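> 3D, please:
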Amino acid sequence: MMSDSRLWELLARKYNGEISGEELDELEQLLRQQQHGIQLNELLTDLHNLPIRHMTSAADEARSREAVQKALRNSIFNTNHATVEENQEYLLKENERSFSGWLSAAIVAASAILLFFYFRQDKPEKTLVSKDAMPVNEVVTNGGSKSTVHLPDGSLVILNTGSRLVYNKDFGAETRDVYLTGEGFFDVAHNENIPLIVHAGDVDIKVKGTAFNVRAYTEDSIVEAALIRGSIEVFTQADPERKILLRPNEKIIIGKSSVISSAKKEDKQESNKEEVFSLGKLKANPVDSTIAEIAWIENKLAFYKEPFETLAKKMERWYNVSIEFNDEKLNQLTFTGSFEKEDIVEALNALRQITPFQYSIRNRKVTISRNK
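This is a model prediction of the structure:
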């Protein structure tokens, strides 16, 4: 029973893009041990590719749950060699009780997992729509890895660790829409008639041909766009008429006021209901001229006057560890520098040369505390 519970937990984390490399290995082992787990994994893969739309009522949620259940039934019985009725009759005759029970459990559990993870995000709630909608391509990078994606229009996307990119299979025919969770560097092929739009959480970024970086990790609760070349138009889904145009070497951070409290004093802030727009310039590291926002492309973790709290989040993804502070005052310490080949111990020791602190590491968990 414990292994079944863990299987569902890992499947849920996988299809929400939150699974770590170690958890992915554990999931693969559980799937090898349990045959029904392999079938459920295939079903969830199909369901995960269903497009989503805005959920506005309890009726929408009910329709969503019904769509999930219908998709599950169709996926279970639909093959290339037999009709639905033939499959159903064969499977029920062979083991009527166990299959019927497994189907019910699969529908309940898969529905609960998909609905929970689609609706719990800190963004406008969304729900599943018809299975007949446009199929999509999806690229996911696990912890500690990066991926390069060549889009059909000639655009290039480099995905940082722990990121996911989704786009329609007819990308470029009439629209160029991509959906990003995590971080990606975009070098977009110019097309005056069909702009490319990056959907990152509640923020949309519209371009026609340019190079820029977008960081939109769910756990960060912010979206940051940094422009290298060309121009981009940034707006939120809550206020699409309010557009902000960025020029080269400018960046924008969009989030809640409490999240952007560490924005630099010289940055210009504008409030928009609960959202805050923090505008600033890209600054090169005075030591090696590295631009922190895009240094990861060259396998460098760079930071410029970065609060320890936000630097720690980057280090968590970079080194595949978790970091916690025992003293909140440590969060606001600022650091400037870069890591390239250093491991987590070497990186922490280098930071301690700037501002003394203590740390301990156990089972990939780093605990940072003040010097005694």
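
> rest of the way, CA atoms for contacts and neighbours
Will do.

> so who does F99 touch?
L91, L92 (C-alpha atoms under 8 Å, 6 or more residues apart in numbering).

> tell me the SS of it?
Under DSSP: H, G, I helix; E, B strand; the rest coil, F99 falls in the helix class.

> Against S111, how distant is it?
From F99 over to S111 the distance is 18 Å, taken as C-alpha to C-alpha, to the nearest Å.

> can you check T236 too?
Separation of T236 from S111 (C-alpha to C-alpha) stands at 30 Å.

> G162 now?
To S111, G162 is 25 Å away according to C-alpha to C-alpha.

> and the two? which has more neighbours close in?
The neighbour comparison of G162 against S111 (other C-alpha atoms under 10 Å) goes to G162, with 24 against 20.

> which parts of the strand or helix carrying A105 are buried?
According to DSSP states H and E, A105 maps onto helix 84-119. Applying a neighbour-count criterion of 16 or more other C-alpha atoms under 10 Å, one finds N87, L103, A106, I107, A110, S111, I113, L114, L115, Y118 buried in helix 84-119.

> how about this one, so we can line them up?
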Amino acid sequence: MEREQLISKWFNNELNDQELEAFKKLEDYNDLIQLNQALQTFKSEEYDTAEALDQVLNTINSSKKETGSWTKYIIRIAAVLAICFSLYYYTTTLDTTYTTDISEKTYVELPDQSTVNLNTKSTLVFNKSDWKKEREVNLSGEAFFKVAKGSSFHVKTKTGIVTVYGTQFNVKQREQFFEVICYEGLVGVTYNSQETKLKPGDRFLILDGKFIANEKEKNLEPSWLNDESTFKSLPYKQVITEFERQYGITINLVNIDENQLFTGSFTHTNLDVALKSITVPLHINYSKTNNTITLKGE
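So this is what the prediction gives:
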């Protein structure tokens, strides 16, 4: 039996026992009883049952609409809150990434006031939400770190891991090149599952998969912080790669041994001066065409 028929028969006291049980199972049974009691107060001898029934049904339908409207509203609020919570969780657990382009450097302050100077064409990644639990960054490229004292601090690269407790050091990880220089404090470098401890001035270098012994570093900070790249007995191809990275140009070598060792530096602020710095000592000629430079040996 339809709901409206049950209500009509109940209102006219025409329900049998089976119908009465069905009526009591209606979801708005209590509302109907309360409405009926309220209507009894206004009944008179000329009471119109049909009209009363219409009033009750209209009231109930109106009530159901409002209830449905409120239900939809609450569902919408719940959905919005769920989305907000999801966004909050997502953004607070998301990694923070800093990336520098050609000829670009940037300064990064970590959650514990440790600082990082990121050299050109480099990427630094860390997670703020996990920082108190674990001070850890991932580095691709080159960066100079000043680490605040505290729990162990890890710099992860695809070549090796650097661990410190409060110090200043530089990490450079490029293709077939991995270098760590300690300027202050104590640094541990893990490479091929073996850790090497570096004291101020010590330098750890892996070149083409081989460990290279180096003399002590005398500078108090890496030269690139002052817009200059410095090399000590490194293959010329490493100089050229860094030059291309700093100036955003392409260099072609003609009749030049790219594995010959080079000691020297070049500035990041003047292309012509920089070119002379890397060519004159080796008696190399150069020519420029747009963004391409050709270096030619004698």
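
> List the TM-score for the superposed pair.
After superposition, the two chains reach a TM-score (TM-score structural alignment, normalised by the length of structure 2) of 0.64; 214 aligned residues with a C-alpha RMSD of 2.7 Å.

> Out of the buried residues of helix 84-119 of structure 1, which is nearest to N272 of structure 1?
Among these, Y118 lies closest to N272 of structure 1 (C-alpha to C-alpha), at 25.5 Å.

> correct me, but that closest one touches K126?
Yes: counting by C-alpha atoms under 8 Å, Y118 of structure 1 does reach K126; the two are 6.4 Å apart.

> now the helices: where do they sit in structure 1?
Assigned by DSSP state H, the helices in structure 1 fall at 2-15, 21-33, 35-48, 58-77, 84-119, 308-319, 344-354.

> So which bit of structure 2 is the second one matched to?
Pointing back at helix 21-33 of structure 1 there. Under TM-score structural alignment, helix 21-33 of structure 1 corresponds to no residues of structure 2.

> do the same with the fourth one
Residues of structure 2 offer no counterpart to helix 58-77 of structure 1, counting by TM-score structural alignment.

> Would you mind giving the buried residues of helix 84-119 of structure 1 as JSON lines with distance to F335 of structure 1 added?
Shown next, in JSON lines, are those (distance: C-alpha to C-alpha, whole Å):
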{"residue": "N87", "distance to F335 of structure 1": "62"}
{"residue": "L103", "distance to F335 of structure 1": "54"}
{"residue": "A106", "distance to F335 of structure 1": "49"}
{"residue": "I107", "distance to F335 of structure 1": "50"}
{"residue": "A110", "distance to F335 of structure 1": "44"}
{"residue": "S111", "distance to F335 of structure 1": "45"}
{"residue": "I113", "distance to F335 of structure 1": "40"}
{"residue": "L114", "distance to F335 of structure 1": "40"}
{"residue": "L115", "distance to F335 of structure 1": "41"}
{"residue": "Y118", "distance to F335 of structure 1": "36"}
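
> What residue in structure 1 is paired with L53 of structure 2?
Using TM-score structural alignment, L53 of structure 2 has no partner in structure 1.

> what sits against L53 of structure 2?
Contacts of L53 of structure 2 by C-alpha under 8 Å, 6+ apart are S8, F11.

> That one - that's part of a helix, no?
Yes: counting by three-state DSSP, L53 of structure 2 is part of a helix.

> roughly how far apart are it and T59 of structure 2?
10 Å.

> Kindly report the same for P200 of structure 2.
For P200 of structure 2, the distance to T59 of structure 2 - C-alpha to C-alpha - is 85 Å.

> Neighbour count: those two, which is higher?
Taking other C-alpha under 10 Å, P200 of structure 2 and T59 do not tie; P200 has more neighbours (19 against 15).

> What lines up with that one in structure 1?
Under the alignment (TM-score structural alignment), P200 of structure 2 pairs with P248 of structure 1.

> repeat for S229 of structure 2
With TM-score structural alignment defining the correspondence, S229 of structure 2 maps onto L301 in structure 1.

> quick one: that match and F339 touch, right?
Yes: the pair L301 of structure 1 and F339 qualifies as a contact (C-alpha under 8 Å) at a distance of 5.0 Å.

> Those two: who's more crowded?
Using other C-alpha under 10 Å as the criterion, L301 of structure 1 and F339 rank with L301 on top: 22 against 19.

> Translate L20 of structure 2 into the numbering of structure 1.
Counting by TM-score structural alignment, L20 of structure 2 has no partner.

> Now for L20 of structure 2: which residues touch it?
Taking C-alpha under 8 Å, 6+ apart as the definition, contacts of L20 of structure 2 comprise W10.

> Please verify my assumption that the match of P200 of structure 2 contacts N213.
No: at 11.6 Å, P248 of structure 1 and N213 do not qualify as touching, with contact defined as C-alpha under 8 Å.

> Tell me the residues that contact both of these two, please.
Common contact partners of P248 of structure 1 and N213 (C-alpha under 8 Å, 6+ apart): L227, I228.

> now stretch 155-169 of structure 1: how far from the chain's centre is it?
Computed by C-alpha atoms, centre = their mean, to the nearest Å, the chain-centroid distance of stretch 155-169 of structure 1 equals 10 Å.

> matching residues in structure 2 for that stretch?
So stretch 155-169 of structure 1 sits over residues 114-128 in structure 2, by TM-score structural alignment.
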